[in-house]
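[1] sequence first, then the predicted structure:
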Amino acid sequence: MSTTARNGSGLDFFMLKWRARAFLFLGMQEQALETFQDMLARWPEDGYVLQSLANIEAARGHLHRAVLHLRRLVALMPESGPAWFNLAYVLEQQEQAQEAEQGFRKAIELEPSIDRAWYGLGLALIRQQRYEEAIAALKRNTEMQPMSPYGWYQMARAHMDLGQRDEAARVIRHLEGFEPKVAAQLRRETGIGSSKAVDKP
């Protein structure tokens, strides 16, 4: 997840911060979590601490706890695109598609350059079977990250869900130019035969 600004200060804050980071570096996640919880008790409105706690809880699979921290974060930093993205990202993992969509849209409104927010928006729309809107969002993502296969993969799947086999085939042929393994996977999943042509969607 993206990082956000911090507002803690003082020697105690930075000593605890580096202690927590050292625990994470050593793989001592429980000790890092306890340190950040201690920091939160002392600096309850610190964005860095809230984001760090959310990251740890999400990594531990405790998505509901991560969401609680992230809700506090966006309440404290409502103009932060990354904060909204991170909340939406976890909500999408929880399959809360409508609220995730709102979060991704807010992130895009604040910072349109967050390419992953366009990708996440596409996923949230796919969960709601709003495939045409999802394709539009995924096109924005692939414009920003043309060599990343993820947006192209989801775009091809969305075209198939709409019954647009030819459009899906064009995306697959485009992928073959730089991600042949992903293209081959899509061919297996969709039943679209191979082709040596490479078209740009």
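    Now that the structure is in, tell me what you want to look at. On a predicted model such as this, the values are computed, not experimentally measured, just so you know.

[2] when you work out contacts or count neighbours from here on, use the C-alpha atoms and nothing else.
    Noted.

[3] pretty sure F36 is touching V49, no?
    Yes. Taking Cα atoms under 8 Å as the definition, F36 is a contact partner of V49 at 6.1 Å.

[4] how far away is the residue nearest in space to the middle of the chain from P44?
    Computing the C-alpha centroid of the chain and ranking residues by Cα atoms, centre = their mean puts Y89 first, at 4.4 Å. Shown here: Y89 relative to P44, a distance of 23 Å by Cα to Cα, to the nearest Å.

[5] just W84 next, same as before
    The span separating W84 from P44 equals 19 Å under the rule Cα to Cα.

[6] please say which of those two ends up with more neighbours.
    Regarding W84 and P44, a neighbour count based on other Cα atoms under 10 Å identifies W84 as having more, with 29 against 14.

[7] what sits against that one?
    In this structure, W84 makes contact with 74, 78, 103-104, 106-107, judged by Cα atoms under 8 Å, 6 or more residues apart in numbering.

[8] please apply the same query to R65.
    54, 57-58.

[9] neighbour-wise, which of the residues you listed leads?
    A54 (28 neighbours).

[10] I'd say that residue and R71 touch.
    No. At 9.9 Å, A54 and R71 do not qualify as touching, with contact defined as Cα under 8 Å.

[11] any buried residues in the helix or strand harbouring K17, and which?
    In the assignment (DSSP states H and E), K17 maps to helix 11-25. Buried residues in helix 11-25, defined by neighbour count with 16 or more other Cα atoms under 10 Å: 16-17, 19-21, 23-24.

[12] now the helices for this structure?
    For the chain, the helices defined by DSSP state H occupy 11-25, 29-42, 47-59, 63-76, 81-93, 97-110, 115-127, 131-144, 149-161, 165-176, 180-190.

[13] what about R188, how many neighbours?
    Residues lying near R188 (other Cα under 10 Å) number 12.

[14] again, but for M147
    Here the neighbour count serves as a burial measure; for M147 (other Cα under 10 Å) it reads 14.

[15] ok, structure two:
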Amino acid sequence: MNTVLGYWYLKLQALILLVFGREAAALGKFDQMLLLKPNDRYALASRAHVLAQQGDKTAAIGALQRLVAGYPGQAAAWFNLAFMLEDNGEQDGAEPAFRRALELEPKMDRAWYGLALLLIRERRFDEAVQALKKNTELQPMSPFGWYQLARVHVDRQDPDEAVKVIRHLKRFEPKVAAQLERETGLSAAQPGTLTN
């Protein structure tokens, strides 16, 4: 069987194995695909995904590092690497990977959000506000970025800005706005006013 047919046969087998929940066997097929095509983007990305699902973060990170080395212009691969690095507690590597994803695809809202969460954990609130503003510009109807933005304003001791966000959320996500009022003690009724 020639290389092209062998590759497609292995890919079909891997897909069938994944459908039936046989991830370990599918990993073997991805490894065989990589023997035929050592830098195959599909096999590298699929292998990383399955390893991450299995909870093998270190191996998934290694697979993603190999993927971005072979395909440095793939924003999604950089985002996935950043996500896995952060999930593994490797913030020093995660931030540059998020930033590389955003260099390649400035409208990747999930990368802005991931970067913002990392910056929040590092208590770099001013930078987090900027990242969250980009996220909410790109995803104006998603409550997640708005929620984090309000929380960061509270952490920055800027209740007036947090109240503005809560008011904005009341228009399309009243439950999230109410949750923020409970958690922060702020009321959307008046800027910077505590409810208790």
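    Structure received. Owing to the predicted nature of the structure, the values given are computational and were not obtained by experimental measurement.

[16] coming back round to it: out of the contacts of R65 of the first structure, the closest to W152 of the first structure would be?
    For the contacts of R65 of the first structure, the closest approach to W152 of the first structure (Cα to Cα) belongs to A58, at 26.2 Å.

[17] just give me the match in the second structure for the closest one.
    Taking TM-score structural alignment as the criterion, the aligned counterpart of A58 of the first structure in the second structure is A52.

[18] okay, now the nearest residue to T58 of the second structure once chain neighbours are set aside: neighbour count?
    Once flanking residues are discounted, T58 of the second structure sits nearest to N88: 7.9 Å by Cα to Cα, 6 or more residues apart in numbering. N88 of the second structure: 13 surrounding residues under other Cα under 10 Å.

[19] residue in the first structure paired with N88 of the second structure?
    Aligned by TM-score structural alignment, N88 of the second structure pairs with Q94 of the first structure.

[20] again with A25 of the second structure
    When the two structures are superposed using TM-score structural alignment, A25 of the second structure falls opposite Q31 in the first structure.

[21] mind listing what its match touches?
    Residues near Q31 of the first structure by Cα under 8 Å, 6+ apart: 20, 23.

[22] likewise the one 10 residues further on?
    Contact criterion Cα under 8 Å, 6+ apart gives no residues in contact with A41 of the first structure.

[23] check the gap between it and L53 of the first structure for me.
    Computed with Cα to Cα, the distance linking A41 of the first structure and L53 of the first structure is 12 Å.

[24] wait, Q74 of the second structure touches L102, no?
    No. In this structure, Q74 of the second structure sits apart from L102 without contact. The criterion is Cα under 8 Å, and the distance is 10.6 Å.

[25] who has more neighbours out of those two?
    Of the pair Q74 of the second structure and L102, L102 is the one with more neighbours under other Cα under 10 Å, namely 21 against 17.

[26] translate the more buried one into the numbering of the first structure.
    Checking with TM-score structural alignment, L102 of the second structure has I108 as its match.

[27] count the neighbours of the closest residue to A97 of the first structure other than its chain neighbours for me.
    The spatially closest residue to A97 of the first structure, leaving aside those adjacent along the chain, is A124, at 4.9 Å (Cα to Cα, 6+ apart). Counted by other Cα under 10 Å, the residues lying close to A124 of the first structure total 27.

[28] which position in the second structure pairs with A124 of the first structure?
    The alignment partner of A124 of the first structure in the second structure, by TM-score structural alignment, is L118.

[29] still on that earlier bit, you'd agree the residue nearest to A97 of the first structure is up against G103?
    No. A124 of the first structure sits out of contact with G103 when judged by Cα under 8 Å, with a separation of 10.1 Å.

[30] related to what we said a few turns ago, just the angle for the helix holding K17 of the first structure relative to helix 47-59, thanks.
    Helix 11-25 of the first structure runs at 20 degrees relative to helix 47-59, counting by axes from the mean of the first three to the mean of the last three Cα atoms, to 10 degrees.

[31] any residues touching helix 11-25 of the first structure, and which ones?
    Residues from elsewhere that reach helix 11-25 of the first structure (Cα under 8 Å, 6+ apart): 29, 31-33, 35-36, 39.

[32] can you add distance to I135 of the first structure and give those residues back as CSV?
    As requested, the contacts of helix 11-25 of the first structure are arranged in CSV below (distance: Cα to Cα, whole Å):
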residue, distance to I135 of the first structure
Q29, 38
Q31, 43
A32, 40
L33, 39
T35, 43
F36, 40
M39, 42
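
[33] report the buried members of the residues you listed.
    Restricting the contacts of helix 11-25 of the first structure to buried positions leaves 29, 32-33, 35-36, 39, with burial counted as 16+ other Cα under 10 Å.
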